[in-house]
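here is my input, please return the structure:
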Amino acid sequence: MAMDSPGASMAARVRALVAAHRGDRGALLPILHRIQAEFGYVDPDLVPLLAVELNLSRADVHGVITFYTDFRSGPAGRALVRLCRAEACQSVGAEQLVAHAEQVLGIKVGQTTPDGSVTLEQVFCLGNCALGPAGQINERVQGRLTPARLEALMVEAVHS
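Just a heads-up that it's a prediction; the model follows:
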């Protein structure tokens, strides 16, 4: 990461986060969560920095980031749509809802629309099982989603 790049301020902030957790056992996960909360994603260019700062291998850092689906490697869209694919939601139409969302948005789960308006993600339980199929749009959990209701909520989220 070059010091004159926009990432220089991110690198400085990451060093401060590492310093705040230095000496903690298992510091990597809390640091990654803080990075994601602050920047919206974990930039892959931070892997070498985190590895050096935490005395870990790059492979270890990369492995943790890619293992946990909550960590994104790029910015999310203006609307973050997370659809539940756990068994309770599957039994009431979650797979059809996911397929509909992919078709309408023209992307697959894990992708962001080319215009940056919507990121579509999957989760495996939102704790809203009795009201499935469930989803989360910009941090707000929604139940009994239908294709039409999901589309309306996505439009509302993009324009709010």
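
CA only for contacts and neighbour counts going forward, please
OK.

just how off-centre is the longest helix along the chain within its chain?
The longest helix of the chain (DSSP state H) is helix 7-21. Remark: helix 7-21 is offset 20 Å from the chain centroid, using C-alpha atoms, centre = their mean, to the nearest Å.

again, but for stretch 113-127
8 Å.

got the end-to-end distance for that stretch?
Stretch 113-127 has an end-to-end distance of 27 Å (C-alpha to C-alpha, to the nearest Å).

circling back to that earlier point, the next helix or strand after the longest helix of the chain relative to helix 7-21, how many degrees between them?
Once helix 7-21 ends, the next helix or strand along the chain (criterion: DSSP states H and E) is helix 28-39. Orientation check (axes from the mean of the first three to the mean of the last three C-alpha atoms, to 10 degrees): helix 28-39 against helix 7-21 gives 140 degrees.

to compare with the earlier structure, here is another sequence to fold:
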Amino acid sequence: MAERSPWAEDRARAIVDDHRAMPGALLPLLHALQEEFGCIDEPAVPLLADALNLSRAEVHGVVTFYQDFRRTRPGRHVVKVCRAEACQAVGAESLLDHVKRTLAVSEGETTPDGAFTLEAVYCLGNCALGPAVMIDDTLHGRVGPARFDALAKTHRAEDPA
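This next block holds a predicted model:
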């Protein structure tokens, strides 16, 4: 996963300036800010509201409506476990339980060492190869407990010491 910058208003304003003229700019701006900073920091809400002539409530409503937007920074690796019906049919719930036990976190939490954030999602678009797991931007199919453990071990080993 790409290293995320800490919140910087000048950088956020530059991102806003790059996107504000787009039709329906709010969603692309939110994605761009989250890509840069890892989450939608609280100071981004009034900045976006002012730049797009929206109320803070409107911006806040969009941020909180879509599950993809985070209000806190994630771990170095984001683990998404699919809970859609096709994956459930082939063991996604037991895999999710295993991942929770292995990482010692619940959905939406980050491990104490900051290595992993766990998210349960509904459909990764890999229905034929469930249970599906996405770690960072890489999709994995037919993931069972042993395969998840190997993937987690590989990602931990890649982290800087």
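
now what about the TM-score between them?
Once superposed, chain against chain, the TM-score is 0.88 (TM-score structural alignment, normalised by the length of structure 1); 153 aligned residues with a C-alpha RMSD of 1.5 Å.

about what we covered before: and the longest helix of structure 1, which residues are buried?
Residues of helix 7-21 of structure 1 classed as buried by neighbour count (16 or more other C-alpha atoms under 10 Å): 10-11, 14-15, 17-18, 21.

in JSON lines, list those along with distance to residue 118 of structure 1.
Shown next, in JSON lines, are the buried residues of helix 7-21 of structure 1 (distance: C-alpha to C-alpha, whole Å):
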{"residue": "10", "distance to residue 118 of structure 1": "24"}
{"residue": "11", "distance to residue 118 of structure 1": "27"}
{"residue": "14", "distance to residue 118 of structure 1": "27"}
{"residue": "15", "distance to residue 118 of structure 1": "30"}
{"residue": "17", "distance to residue 118 of structure 1": "29"}
{"residue": "18", "distance to residue 118 of structure 1": "31"}
{"residue": "21", "distance to residue 118 of structure 1": "33"}
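
the residues you listed: which two are farthest apart?
Pairwise distances across the buried residues of helix 7-21 of structure 1 (C-alpha to C-alpha) peak at 16.7 Å, for the pair 10 and 21.

hey, where'd the helices end up in structure 2?
Using DSSP H, helices in structure 2 cover 9-19, 26-37, 44-52, 56-65, 85-88, 92-103, 145-158.

which of those sits closest to residue 119 of structure 2?
helix 92-103 (9.6 Å).

between that closest one and helix 145-158, how many degrees?
40 degrees.

which part of structure 1 matches helix 92-103 of structure 2?
Structural correspondence for helix 92-103 of structure 2: residues 94-105 of structure 1, per TM-score structural alignment.

off-centre distance for that stretch?
18 Å.

by how much does it deviate from structure 2 on average?
Compared with structure 2 after the fit, stretch 94-105 of structure 1 shows a mean deviation of 1.2 Å (mean C-alpha distance after the TM-score superposition for structure 1).

which residues touch residue 36 of structure 1?
Residue 36 of structure 1 is in contact with 42, 71-72, counting by C-alpha atoms under 8 Å, 6 or more residues apart in numbering.

neighbour-wise, which one of those leads?
Greatest neighbour count in the contacts of residue 36 of structure 1, by other C-alpha atoms under 10 Å, goes to residue 42: 21 neighbours.

so what's the equivalent of that residue over in structure 2 closest to, chain neighbours aside?
Under the alignment (TM-score structural alignment), residue 42 of structure 1 pairs with residue 40 in structure 2. Leaving aside its sequence neighbours, residue 40 of structure 2 sits nearest to residue 71 (C-alpha to C-alpha, 6 or more residues apart in numbering; 5.2 Å).
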